[in-house]
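> Quick check, what structure comes out for this input:
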Amino acid sequence: MDRAVSRSFAILEALARSHGPARLSDLSAATDLQKSTVHRILATLSELGYADQDDSGRYRPTLRSWEIGIGVVADLPIYRVAAGFLQTLHRTTGETVSLTVLSGSDVLYLEKLTAARPVRFLTRVGSRVPAPLTAGGKAILSVRIDAPQIIEEAAAHRALDIPALMTELEECRQRGYALSGYSPGVTSIGAAVAAGGAPPDAALSVSAPSERLAGKKREAIIEALLETRARMTEALDRP
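Predicted structure coming up:
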């Protein structure tokens, strides 16, 4: 592995995660690199147009990175197909809907349509969360034969009750959807999406305050989610 390249990407990723202008010292701490190294790499990133320094001396990423990312996402079949189905599910349920894809042992949020009565979420488009913690991630893992390996990888970075999780995933597989309370006070319901017989690597989810996801409202949301998943799978399977 080329150290200069890996350090550059580490700094760029730290900039993206800072959610605002970042001090040189903060980036140094986040990447465990010397300030002189971080300063030198930031100067190069700035020259290339990937970073910018404001009047206070803090750094932020530019839209150059977004240009690359959106180009990759736009070419994903799941993303191209999903837009209309997400809009319909959003209108039908009146709640927040998300599209996630499996990335290593995490899920990555590709799209999120927020409810008119929003709540505070820990995730947003571009967020990366360990798959076993989210409804979408659990739904994906429940129907993948390599789920134990993915869970083991996730457990290397976070404490997980693996036996309890495996039992939960079996329940998810049998009923066709998963549940999660990753964001405090919010319940999410997720369903995996697959195409062409391949292992599922994407999921749809509906999230709302836990008190709103009860009784007939909950049943209606599950029905709408599973119906949307079925229609989306059909669309992906078309030549």
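> Please make it C-alpha for all contacts and neighbour counts, starting now.
Will do.
> what sits against residue 153?
Going by Cα atoms under 8 Å, 6 or more residues apart in numbering, residue 153 touches residue 105.
> Surely it is in a strand?
No: going by DSSP: H, G, I helix; E, B strand; the rest coil, the assignment for residue 153 is helix, not a strand.
> Can you classify residue 108 as helix, strand or coil?
Look at residue 108: counting by three-state DSSP, its state is strand.
> And the one 4 residues further on, by the same measure?
The three-state label given to residue 112 by three-state DSSP is strand.
> Do I have it right that it meets residue 90?
No: with contact defined as Cα atoms under 8 Å, residue 112 does not reach residue 90; the gap is 9.7 Å.
> intersection of neighbour lists for those two?
Between them, residue 112 and residue 90 share these contacting residues under Cα under 8 Å, 6+ apart: 96-97.
> Now do the same contact list for residue 194.
200-202, 233.
> Might you report the residue contacts of the nearest residue to residue 23 once chain neighbours are set aside?
In space, and not counting its chain neighbours, residue 23 is closest to residue 58: 4.8 Å by Cα to Cα, 6 or more residues apart in numbering. Shown in contact with residue 58 (Cα under 8 Å, 6+ apart): 21-24.
> One more sequence to fold, the one below, so I can look at both together:
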Amino acid sequence: MNLALSRSMAVIERLAGEADGVPLMVLATELELPKSAAHRILADLIGLGYVHQDSVTERYRLSMKLVSITQRHLSRVPLVDLAQPFLTRLAERAGELARMSILDEDELIWIAKAQGSKHALRYDPDSGLTVPLYCTASGLALLSALDDESALARLREQGLGDSEQRGPQAPTTEAEFMALLAQARENNFAYTADTYENGISALAVPIVDSRGSALGVVNLVGPSLRFDRETALTHVADVQRAAQEISAALNTTL
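Coordinates of the predicted model:
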């Protein structure tokens, strides 16, 4: 792989989600780059319009160019248009956020959503994020469609993350994760509370094709105080139906 390209992508990924920006030395240190190389990469990315530097703090942050490109790409992905009516109906029935993620090579990406909550307290994150497999209902649902060996390989490839990147109930060992995975397989759905973010719960079901291969995941998400396990269980059939309908619609277009 081209070294300059891989370094540039590493900088972009590190800046993702940093609304206040990141200092040059932090970037250089964390990415194990010489300060001069980090500065040169940032200068190139600024020239291409992907990065801005704050004139006061001198911190670097991503511009909206990547967002624009992502939205333009997603608007042309047929699966998004196919899935939206089913997600909208699911969100309205449940009164919570319905989301869909698709498997892109080895990553699960949240690409579409519909907000059904009428409450002031709601959960509504951006699409386009990579799904952490080890600490989300979506990750459990996806891996539940695989055998243990394949699921562990996917888990190890992505890793377990650190304590600052997960909720207080997230599994911290492979054994804990595999126990949750076994439960998801037995139930034919995955439910998590306070694993991805503290105070957030989710219910998820995999989207599988006619051969049983996982294509993605449909899930419902809401505040744990409102979307507890008992409440989530009342929506299992709705989520499973949405996953089946999206799968059928996709198979029809292939």
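> Work out the TM-score between the chains.
After superposition, the two chains reach a TM-score (TM-score structural alignment, normalised by the length of the first structure) of 0.84; 239 aligned residues with a Cα RMSD of 2.8 Å.
> re the thing from before, inside strands: which ones of the contacts of residue 194 of the first structure?
Among the contacts of residue 194 of the first structure, the members found in strands (DSSP state E) are residue 202.
> ok, of the contacts of residue 194 of the first structure, which one's closest to residue 100 of the first structure?
Residue 100 of the first structure lies nearest to residue 202 out of the contacts of residue 194 of the first structure, by Cα to Cα, at 5.6 Å.
> Tell me which residue of the second structure matches up with that closest one.
By TM-score structural alignment, residue 202 of the first structure lines up with residue 216 in the second structure.
> any idea how far that match lies from residue 2 of the second structure?
Between residue 216 of the second structure and residue 2 of the second structure the computed distance is 31 Å (Cα to Cα, to the nearest Å).
> quick one: which of the two has more around it?
Higher neighbour count among residue 216 of the second structure and residue 2: residue 216, with 26 against 6, using other Cα atoms under 10 Å.
> how far away is that one from residue 10 of the second structure?
Distance from residue 216 of the second structure to residue 10 of the second structure, by Cα to Cα: 26 Å.
> before we move on, what about residue 82 of the second structure?
33 Å.
> again with residue 150 of the second structure
Distance check for residue 150 of the second structure against residue 10 of the second structure: by Cα to Cα, it reads 27 Å.
> Could you do residue 41 of the second structure as well?
10 Å.
> Now the closest residue to residue 104 of the first structure other than its chain neighbours: which helix or strand?
Take residue 104 of the first structure and drop its neighbours on the chain: the residue closest to it by Cα to Cα, 6+ apart is residue 150, 7.2 Å away. Counting by DSSP states H and E, the element that carries residue 150 of the first structure is helix 147-155.
> Which positions within that helix qualify as buried?
For helix 147-155 of the first structure, the neighbour count (16 or more other Cα atoms under 10 Å) marks 147, 150-151, 154-155 as buried.
> Give me the mean distance between that helix and the second structure.
Aligned to the second structure and superposed, helix 147-155 of the first structure gives a mean residue distance of 2.5 Å (mean Cα distance after the TM-score superposition for the first structure).
> Kindly calculate the angle that that helix makes with strand 106-113.
Comparing the axes of helix 147-155 of the first structure and strand 106-113 via axes from the mean of the first three to the mean of the last three Cα atoms, to 10 degrees yields an angle of 90 degrees.
> buried stuff in whichever helix or strand comes after helix 147-155 of the first structure?
Next helix or strand after helix 147-155 of the first structure toward the C-terminus (DSSP H and E): helix 162-175. Buried residues in helix 162-175 of the first structure, counted by 16+ other Cα under 10 Å: 165-166, 169-170, 172-173.
> How about stretch 99-112 of the second structure?
So, applying 16+ other Cα under 10 Å, buried residues of stretch 99-112 of the second structure: 99-103, 107-112.
> any idea how far whatever residue of the first structure lines up with residue 128 of the second structure lies from residue 194 of the first structure?
Correspondence of residue 128 of the second structure to the first structure, assessed by TM-score structural alignment: residue 126. According to Cα to Cα, residue 126 of the first structure and residue 194 of the first structure sit 21 Å apart.
> for the longest helix seen in the first structure, packing partners?
Longest helix in the first structure by number of residues (criterion: DSSP state H): helix 215-237. With contacts defined as 3 or more Cα pairs under 8 Å, 6 or more residues apart in numbering; DSSP states H and E, the packing partners of helix 215-237 of the first structure are helix 77-93, strand 186-193, strand 202-209.
> What is the first one packed up against?
For helix 77-93 of the first structure, the helices and strands in contact under the criterion 3+ Cα pairs under 8 Å, 6+ apart are strand 96-103, strand 106-113, helix 215-237.
> Give me the distance from the second one to the chain's centre.
The offset between the C-alpha centroid of strand 106-113 of the first structure and the centroid of the whole chain comes to 3 Å, using Cα atoms, centre = their mean, to the nearest Å.
> Tell me what angle that strand forms with helix 77-93.
Going by the same axes, to 10 degrees, strand 106-113 of the first structure makes 50 degrees with helix 77-93.
> residues touching the aligned residue in the first structure for residue 155 of the second structure, list them.
Counting by TM-score structural alignment, residue 155 of the second structure corresponds to residue 151 in the first structure. By Cα under 8 Å, 6+ apart, the contact list for residue 151 of the first structure reads 105, 132, 162.
> At the geometric centre of the second structure, which residue do we find?
Compute the mean C-alpha point of the second structure, and by Cα atoms, centre = their mean the closest residue is residue 131, 2.7 Å away.
> Do I have it right that that one meets residue 140?
No: Residue 131 of the second structure is beyond contact range of residue 140, at 10.4 Å (criterion: Cα under 8 Å).
> picking up where we left off before, run the contacts of residue 151 of the first structure past the second structure and keep the common ones.
On the basis of both residues aligned by TM-score structural alignment, their matches' Cα atoms under 8 Å, what survives of the contacts of residue 151 of the first structure in the second structure is residue 132.
> Next, work out how far apart residue 46 of the second structure and residue 22 of the second structure are.
Taking Cα to Cα, one finds residue 46 of the second structure at 14 Å from residue 22 of the second structure.
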